[in-house]
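Student: Just to be clear, the model below is a prediction. Sequence and coordinates:
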Amino acid sequence: MPDFSKLYDDLKRARDEIKLKIHLGSKDAQDEWAELERRWATFENKAELERSAKDVSDAVKILGSELKDAFQRVRKAL
């Protein structure tokens, strides 16, 4: 998932740079910025869910492997 992390980092950097300059912009630019900030919040929340989902997925895979090994040990013991 390095491509997603790079996308996130690139977008965050661009956002931070624009945010520093937006106060000098026109009213239209400020209105567009407000909308972009709303969309950024949505993206950021979804990005965090994506990261959490990957962490959960990795944990489930490890647990599944451990259960498989345990079941095999029990089966051999019987």
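Tutor: Arrived safely.
Student: From now on I want contacts and neighbour counts done on CA atoms only, so please keep to that.
Tutor: Will do.
Student: which other residues reach stretch 18-27?
Tutor: For stretch 18-27, the surrounding residues in contact (C-alpha atoms under 8 Å, 6 or more residues apart in numbering) are Ala29, Gln30, Trp33.
Student: do stretch 30-39 as well
Tutor: Counting by C-alpha under 8 Å, 6+ apart, Ile22, His23 sit against stretch 30-39.
Student: Can you give the distance from that stretch to the centre of its chain?
Tutor: Remark: stretch 30-39 is offset 21 Å from the chain centroid, using C-alpha atoms, centre = their mean, to the nearest Å.
Student: now stretch 40-49
Tutor: Worked out by C-alpha atoms, centre = their mean, stretch 40-49 lies 7 Å from the chain centre.
Student: do stretch 7-20 as well
Tutor: 15 Å.
Student: Please report how far Ala70 lies from Asp55.
Tutor: To Asp55, Ala70 is 23 Å away according to C-alpha to C-alpha, to the nearest Å.
Student: Put this next to the first one:
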Amino acid sequence: MTLQDDLKKLSEKIKQYRDEARVQLHLAREDVKDEWDDLEKDWEKFRHKFDKILHDAEDATHEARQSAHQLGEEVRAGYQRLRDRLK
């Protein structure tokens, strides 16, 4: 499996966690809402990097792909933590 495939799977998993968290968010306390807002900013950064890498797949450096992957893992973990707190 390529790093690009890993990024696609990671993006799908993040979207799933994000959607699940959004459904439960209306039950959250204010501090959880603040965490959500921070994660949304990180999500936008990840999507921007991800879209750029997909668009420039041939020219994207290994470092750029690794950086996007690391950011994606951090965003995924953040949404997962938030989702777990809401259960």
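Tutor: That came through fine. This is a predicted model, so every value here is computed, not measured.
Student: Sort out which one of the contacts of stretch 18-27 of structure 1 lies nearest Ser5 of structure 1 for me.
Tutor: Trp33 (23.1 Å; C-alpha to C-alpha).
Student: The aligned residue in structure 2 for the closest one: helix or strand, and which one exactly?
Tutor: Aligned counterpart of Trp33 of structure 1 in structure 2: Trp36 (TM-score structural alignment). With secondary structure defined by DSSP states H and E, Trp36 of structure 2 is part of helix 30-55.
Student: Give me the mean deviation of that helix from structure 1.
Tutor: Overlaying structure 1 shows helix 30-55 of structure 2 at a mean distance of 0.5 Å from the equivalent residues (mean C-alpha distance after the TM-score superposition for structure 1).
Student: and the angle for the next helix or strand after that helix with helix 30-55?
Tutor: Sequence-wise, the next helix or strand downstream of helix 30-55 of structure 2 (DSSP H and E) is helix 62-86. Angle, helix 62-86 of structure 2 to helix 30-55, by axes from the mean of the first three to the mean of the last three C-alpha atoms, to 10 degrees: 150 degrees.
Student: Can you name every helix or strand that helix 62-86 of structure 2 contacts?
Tutor: When contacts are defined as 3 or more C-alpha pairs under 8 Å, 6 or more residues apart in numbering; DSSP states H and E, helix 62-86 of structure 2 packs onto helix 3-25, helix 30-55.
Student: got those helices as a markdown table, with mean neighbour count and distance to Gly78 of structure 2 columns?
Tutor: What follows is these, written out as a markdown table (neighbours: other C-alpha atoms under 10 Å; distance: least, C-alpha to C-alpha, whole Å):
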| stretch | mean neighbour count | distance to Gly78 of structure 2 |
| --- | --- | --- |
| helix 3-25 | 16 | 9 |
| helix 30-55 | 15 | 7 |
